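Enquirer: Okay, sequence plus prediction incoming.
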Amino acid sequence: MHATRSFVTAYPAAAPEDVIRVYEAKLAIETDCADVQDALTSGDPDFVLLHAVGSPEAFAKRHIPGAHHLPHRTISEEALATWPSDVLFVVYCAGPHCNGADQAALKLARLGRKVKVMIGGLTGWADEGFAFA
């Protein structure tokens, strides 16, 4: 092993085609608060936004405008029956400390539904300065 100048270069950088493959896959399953907010304010979002955690009382207290409350524990074929089978769901939870959106994404995918996770959740939404309902 040859000496490197820093811990940054201690492991060689990935080949560009590997970086492309990884980030295309990552962006296929994630979106961010700013892109969700932009789509919602456009007036014609091309997805259904799901608030994937908490009680009805917590949802009523604070959620992202336009979101539907569907906690991950209640996701089922029956609960999804009101939406077309090809709709994209975007799920979020409390924030980086919460895995409710991950659990919702897994359940939706297992039910054959398209899904992305909004990274940051409510914490990210607040950090961006976006309004809550």
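Expert: The structure has been received and is ready for your questions.
Enquirer: only C-alpha atoms for contact and neighbour calcs from this point on.
Expert: OK.
Enquirer: Against Met118, how distant is Ala28?
Expert: 11 Å (C-alpha to C-alpha, to the nearest Å).
Enquirer: For those two, indicate the residue with more neighbours.
Expert: More crowded of Ala28 and Met118, by other C-alpha atoms under 10 Å: Met118, with 26 against 13.
Enquirer: thought the more buried one was touching Val91?
Expert: Yes - counting by C-alpha atoms under 8 Å, Val91 is a contact partner of Met118 at 5.9 Å.
Enquirer: what touches both of these two?
Expert: Counting by C-alpha atoms under 8 Å, 6 or more residues apart in numbering, the shared contacts of Met118 and Val91 are Ala101.
Enquirer: The structure to be compared is supplied as follows:
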Amino acid sequence: MSSAVSRVAAASSEEALRHFEGLLRFEADCWDVHHAISNGRQDFVLLDVRSIECFTKGHVEGAESLPHPRINEAALSRYPADTLFVVYCAGPHCNGTEKAAIRLAKLGRPVKKMIGGVTGWIDEGFVLVSGTPDS
């Protein structure tokens, strides 16, 4: 008798390695982002792609506000072409990161998403700061 877990055979180790290494090309988790920021190793621009109102209520310290509908060449003109953008939104129930990542990729910009978004950040015990995008 098999369970729902084992009913479909697991991938080979080689397939699993390709898959999980591949995910890391597209994703970063809250811990890795927090570690980079708090240890002076931030080699990416962290974009909060939610609305300005949501950003103002609480965001990751050091994040820049750029709502996903506003991502365009003009908005990115101050960044070198090889700038890595890490995008986040409200959390797993939100697809703002995917919308932002699509826009960035279409503009030829390197992009990863911070999995978990604000929800994941808080769940990990990290704090949000409030303030306007210009503060």
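Expert: Received, thanks. Quick caveat, the model's predicted, so the values are computed rather than measured.
Enquirer: And the helices in structure 1, which stretches?
Expert: Here structure 1 has its helices, by DSSP state H, at 16-29, 33-41, 56-61, 77-80, 100-110, 121-127.
Enquirer: tell me what the last one is packed against?
Expert: Using 3 or more C-alpha pairs under 8 Å, 6 or more residues apart in numbering; DSSP states H and E as the contact definition, the elements that helix 121-127 of structure 1 packs against are helix 33-41.
Enquirer: Can you list the buried residues in the helix it packs on?
Expert: Of the residues in helix 33-41 of structure 1, 33, 36-37, 40 count as buried by neighbour count, 16 or more other C-alpha atoms under 10 Å.
Enquirer: got it, and stretch 107-115 of structure 2?
Expert: Applying 16+ other C-alpha under 10 Å to stretch 107-115 of structure 2 flags 109-115 as buried.
Enquirer: Restricted to strands, list these.
Expert: Among those, DSSP state E puts 111-115 in strands.
Enquirer: Rebuild these as TSV, extending it with distance to Val8 of structure 2.
Expert: Output for these, formatted as TSV (distance: C-alpha to C-alpha, whole Å):
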residue	distance to Val8 of structure 2
Val111	32
Lys112	30
Lys113	29
Met114	29
Ile115	26
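Enquirer: Identify, from those, the entry nearest to Ala105 of structure 2.
Expert: Closest approach between these and Ala105 of structure 2, by C-alpha to C-alpha: Val111, at 6.9 Å.
Enquirer: Can you lay out the helices of structure 1 as CSV showing distance to Val48 of structure 1?
Expert: Putting the helices of structure 1 into CSV (distance: least, C-alpha to C-alpha, whole Å) gives the following:
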stretch, distance to Val48 of structure 1
helix 16-29, 15
helix 33-41, 10
helix 56-61, 16
helix 77-80, 11
helix 100-110, 12
helix 121-127, 15
